Each structure stands twice: as structure tokens, then as C-alpha cells.
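> model the structure of this input:
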Amino acid sequence: MQPLKLPEFDYQIEDNRIFCIVRKKWVVLTPEEWVRQHFLNLLFAHLGYPKGMTKLEHSLKYFKNQKRSDITILDKDGGVFLLVECKAPSVKLAQKVVSQVAEYNKVLDAKYLAITNGMSHFIWTKVEGRLHQIKEFPFYQS
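This is a model prediction of the structure:
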């Protein structure tokens, strides 16, 4: 797998699988999973996010469609603090990806939304119902 613009960490790879630091089990190592595991490391090891408040592949229903968010971090009250959509490094973070995470947020109502392909990362916060791009990822606020 290619190096990413995310902090290095001591991951475990065996055959074509990587050990998931949240699910505590081996999962298929796809380019998207490579990005997800590195991004989770950023959240936990560098920004103080708790593993216990993290949901992966969180199921949600948008109109009649069943969808799954890549990373969902809950706040202490059970609301969504951060919603992250991960893509493979080869996927351009275009408007389609922004629209995808924004659609998911219509259901989840996160305080922060982010997209990443491991090479580029974008984050927005919601202020008075509108999304505003910010430069830095927030530390977890309990």
C-alpha cells in the first residue's frame, strides 16, 4: 500500500488483511480500509478521540436507501460529533464525495463532516445550519 499524508503507526498486516484498531479483528485490506485505519490512528493517537465512541460502517437510511458511513464519532450525549467519508487514495475528492457525506449528514446531523483519501483531507463544521470549511481537525470535546 502506498504511503499516505497521515501519521505513521504500528499497524498489523497479515495476508491481504489489516487488523482493525476499532473492531479488534482482521478485515480485508482494501485501499479504502488502508485510509480508514490511518485516519482512525490520527483521531485516536493525535486528536484525543475515544475508541469507545466510534462506529464504523454505521448503518443509516436515506429516503428508501440503506447507506453506511465510514467513520462516525459520537459525543458524550450520543449525538454525532464527527462524520468521516474515506476514499481510496486514487479517488479524487470531488463534489460527488462532498455531496455523499452531506447526504449522510441529513440523517446523522454531525457537528463536523470530513472527507479523506489519505492524501487530501477536508473538514467542515455546521454553523446555523450551513457548512463552513475549516483548516484544522478539532480535538475531541467530551
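> okay, CA-based contacts and neighbour counts for the rest of this
OK.
> for the residue positioned nearest the centre of the chain, helix, strand, or coil?
In the chain, the centroid-proximal residue (Cα atoms, centre = their mean) is Val84; its distance is 2.9 Å. Taking DSSP: H, G, I helix; E, B strand; the rest coil as the rule, one finds Val84 in the strand state.
> now do it against Asp15, distance only.
Note on Val84: its distance to Asp15, by Cα to Cα, to the nearest Å, is 27 Å.
> ok, now Ser142?
Counting by Cα to Cα - Ser142 and Asp15 are separated by 38 Å.
> strands along this structure, start to end?
Counting by DSSP state E, the chain has these strands, from start to end: 13-14, 17-20, 25-28, 54-62, 65-74, 80-86, 112-116, 121-127, 130-134.
> one more, so I can put them side by side:
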Amino acid sequence: MQELNFPKFIFRFKSNENKVSIFDGIRKKFIVLQPEEWVRQHCVHYLIHQKKYPKSLINVEKELKVNGLSKRYDIVVFDTDGSIHLIVECKSFNIKIDQTTFDQIARYNLTLNASYLMVTNGLNHYYCVMDFKQERYQFLEDIPDYKPSGDDN
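The predicted structure is shown next:
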């Protein structure tokens, strides 16, 4: 698999019927290793090990309704109060991130109302903070590290 622009992480793999699977610690099961899943698992490990987000606040590949249509988000990180802190849209490393990708995550955010957005193909990462008053997002250098609610340090 393609080397990605994330720190090195240790993953669990298994092979079955000529298919390699990777263990997803959030969903607690092995998932067939496709390019987008490779990016998703790196991103989950990045959020847990680098940004210190608790596993218990992370959700992976769940369905949501956007304008009456069923869609699936890649990664959502909740705040302890149940609100959504971050949405991550993962693309395969061979897909270029463009305005269409940002339009997709912005549509999802109309439903989810996350404070932060992240778009990655494993090679390039883009981070945004939402400005709900101006109805736009502002690009950041990185997403913030985890800070428990009420921790103002």
C-alpha cells in the first residue's frame, strides 16, 4: 500500500481468501483493505495517538441523511456533550482533493454542524474551522488537540 503523509502507526492485518483486511479499533472488526480504508485507518490513528482524541468520542462510517438522501461520513469526533466537534472526509490516496470534496463535506456539515472539518487523501490534509455566522469555513494549519470540555488551559 502507498506510504502516506501521516506518522508511522502499527496496524493489525489478516489475510483471508486472497483479501487483506485491516483491524478497525473503532468498529472493532477487520475491514477489507482498500485505498480509502488505508487512509481512514491512518487518520483514526492520527486522531487518537497524535491529537489525543479518546476512542470513545470517535465514530466511523455511519449513515446520515442529507436533503433526504442517505450518505455515509468517514469519521466524526464528538464533544463530550454529544455535539459534533470534527468531521473527516477521507479519499483514496490516488484521488485529488478539489472543490467537489469540500462541497461534499460542507453539505454533510449542514446536517451535522461540526466545529471543524478535515479533508485528506493521506498525502494532503486540509483543516478548517467553521464560521457559522458568516456561513463559511476558514483554513487552519492543523486541527486542535483534544481538550476536554471545560478545560480552558
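> care to give me the TM-score?
TM-score for the superposed chains, counting by TM-score structural alignment, normalised by the length of the first structure: 0.97, backed by 142 aligned residues with a Cα RMSD of 0.9 Å.
> follow-up on the earlier one: can you redo the strands of the first structure as a markdown table with distance to Arg36 of the first structure?
Formatted as a markdown table, the strands of the first structure follow (distance: least, Cα to Cα, whole Å):
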| stretch | distance to Arg36 of the first structure |
| --- | --- |
| strand 13-14 | 14 |
| strand 17-20 | 9 |
| strand 25-28 | 12 |
| strand 54-62 | 9 |
| strand 65-74 | 8 |
| strand 80-86 | 6 |
| strand 112-116 | 9 |
| strand 121-127 | 12 |
| strand 130-134 | 21 |
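> and the ones you listed: which comes nearest Leu93 of the first structure?
strand 112-116 (7.3 Å; Cα to Cα).
> centre of the chain versus that closest one, how much separation?
Averaging C-alpha positions (Cα atoms, centre = their mean, to the nearest Å) puts strand 112-116 of the first structure 7 Å from its chain's average.
> residue range for that strand in the second structure?
Strand 112-116 of the first structure lines up with residues 116-120 of the second structure when matched by TM-score structural alignment.
> which helix is the longest one in the first structure?
Ranked by residue count and defined by DSSP state H, the top helix of the first structure is helix 95-108.
> what comes up buried for the match of strand 112-116 of the first structure?
Neighbour-count burial for stretch 116-120 of the second structure flags Tyr116, Leu117, Met118, Val119, Thr120 (criterion: 16 or more other Cα atoms under 10 Å).
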